[in-house]
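**Student:** heads up, no residue letters with this:
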């Protein structure tokens, strides 16, 4: 699991190859990633937006911006966490992602940026 802590918010990522949804003969490789966002501060926070930078091994880069995550705007109390799973597809067997969340302190409305650590998405058998 890959982890980063920014302003007391711990973001952990667990990527996974999805062979059932992949079609290697058509250069389609499906991946999921599970993200756990843990609030280690003493204030309640709300996730407002996400920004992703996505790269495949062919050099193609994508940016994805959006509100919330998986249709939600989670509010995370001190000492609690929120977990979700999402995914992406690549034409190559290896890719990587990184990004950021914009969070808001509920008590005063102040916003701040949280890093999503870079993580690899790779087909397991490609490393053999």
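**Tutor:** All right, it came through fine. Worth saying up front: this structure is predicted, and the values here are computed from it rather than measured.
**Student:** C-alpha only now, for contacts and for neighbours.
**Tutor:** Will do.
**Student:** where does residue 42 fall, helix, sheet strand or coil?
**Tutor:** coil (DSSP: H, G, I helix; E, B strand; the rest coil).
**Student:** OK, contacts around the residue lying closest to it once chain neighbours are set aside?
**Tutor:** Using C-alpha to C-alpha, 6 or more residues apart in numbering and skipping the chain neighbours, the partner closest in space to residue 42 is residue 78 (5.1 Å). By C-alpha atoms under 8 Å, 6 or more residues apart in numbering, residue 78 lies in contact with 39-44.
**Student:** buried ones among those residues?
**Tutor:** 39-40, 44 (16 or more other C-alpha atoms under 10 Å).
**Student:** between these, which is nearest residue 56?
**Tutor:** Nearest to residue 56 among the buried ones among the contacts of residue 78, counting by C-alpha to C-alpha, is residue 39 at 30.9 Å.
**Student:** go ahead and confirm the closest one touches residue 6.
**Tutor:** No - judged on C-alpha atoms under 8 Å, residue 39 makes no contact with residue 6 at a distance of 10.1 Å.
**Student:** try this one next to it:
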């Protein structure tokens, strides 16, 4: 599991290759990733937006930006954790993602960019 802490917000990521939904002969590789967001700060925070950069090992780069995460804009009190699972399709058997969340401290409205650590997605047979 990969983790990063920004402004007291810990973001951890774990990936998994989804062979049942992938089709290597058609250059279609599906991965899921589980994100854990832990508020270790002293402030209640509201997750507003997310931004991803997705790199495929064939040279393709995609940007994804939008509100919340999987249809939610969670509010986390100090000590609370929010987890979700999402997915990514690649056209090659390896790639990586990196991103950030825009959160707002509820007490004063200060907006912060929280780092989502860079993580790789690799089909298991590439590791042999």
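**Tutor:** Nice, thanks for sending it over. These numbers come from a predicted model, not from an experiment.
**Student:** what's the TM-score for these two chains?
**Tutor:** Comparison of the two superposed chains (TM-score structural alignment, normalised by the length of structure 1) gives a TM-score of 0.98, and 128 aligned residues with a C-alpha RMSD of 0.5 Å.
**Student:** check the secondary structure at the residue of structure 1 positioned farthest from its centre for me.
**Tutor:** Taking C-alpha atoms, centre = their mean as the measure, the residue most remote from the mean C-alpha position of structure 1 is residue 25, 27.3 Å away. Three-state assignment for residue 25 of structure 1 (three-state DSSP): helix.
**Student:** how much space separates it from residue 61 of structure 1?
**Tutor:** Per C-alpha to C-alpha, to the nearest Å, residue 25 of structure 1 is found 22 Å from residue 61 of structure 1.
**Student:** please apply the same query to residue 85 of structure 1.
**Tutor:** 22 Å.
**Student:** same check on residue 29 of structure 1?
**Tutor:** 16 Å.
**Student:** tell me where structure 1 has strands.
**Tutor:** 2-6, 9-17, 29-39, 45-56, 61-67, 75-76, 81-90, 94-105, 111-122 (DSSP state E).
**Student:** now distance to residue 128 of structure 1 too, for these, in JSON lines please.
**Tutor:** JSON lines is the format used below for those (distance: least, C-alpha to C-alpha, whole Å):
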{"stretch": "strand 2-6", "distance to residue 128 of structure 1": "22"}
{"stretch": "strand 9-17", "distance to residue 128 of structure 1": "15"}
{"stretch": "strand 29-39", "distance to residue 128 of structure 1": "17"}
{"stretch": "strand 45-56", "distance to residue 128 of structure 1": "19"}
{"stretch": "strand 61-67", "distance to residue 128 of structure 1": "26"}
{"stretch": "strand 75-76", "distance to residue 128 of structure 1": "41"}
{"stretch": "strand 81-90", "distance to residue 128 of structure 1": "20"}
{"stretch": "strand 94-105", "distance to residue 128 of structure 1": "13"}
{"stretch": "strand 111-122", "distance to residue 128 of structure 1": "12"}
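**Student:** next, the contact list for residue 92 of structure 1, please.
**Tutor:** Going by C-alpha under 8 Å, 6+ apart, the list of residues near residue 92 of structure 1 reads 27-29, 56-58.
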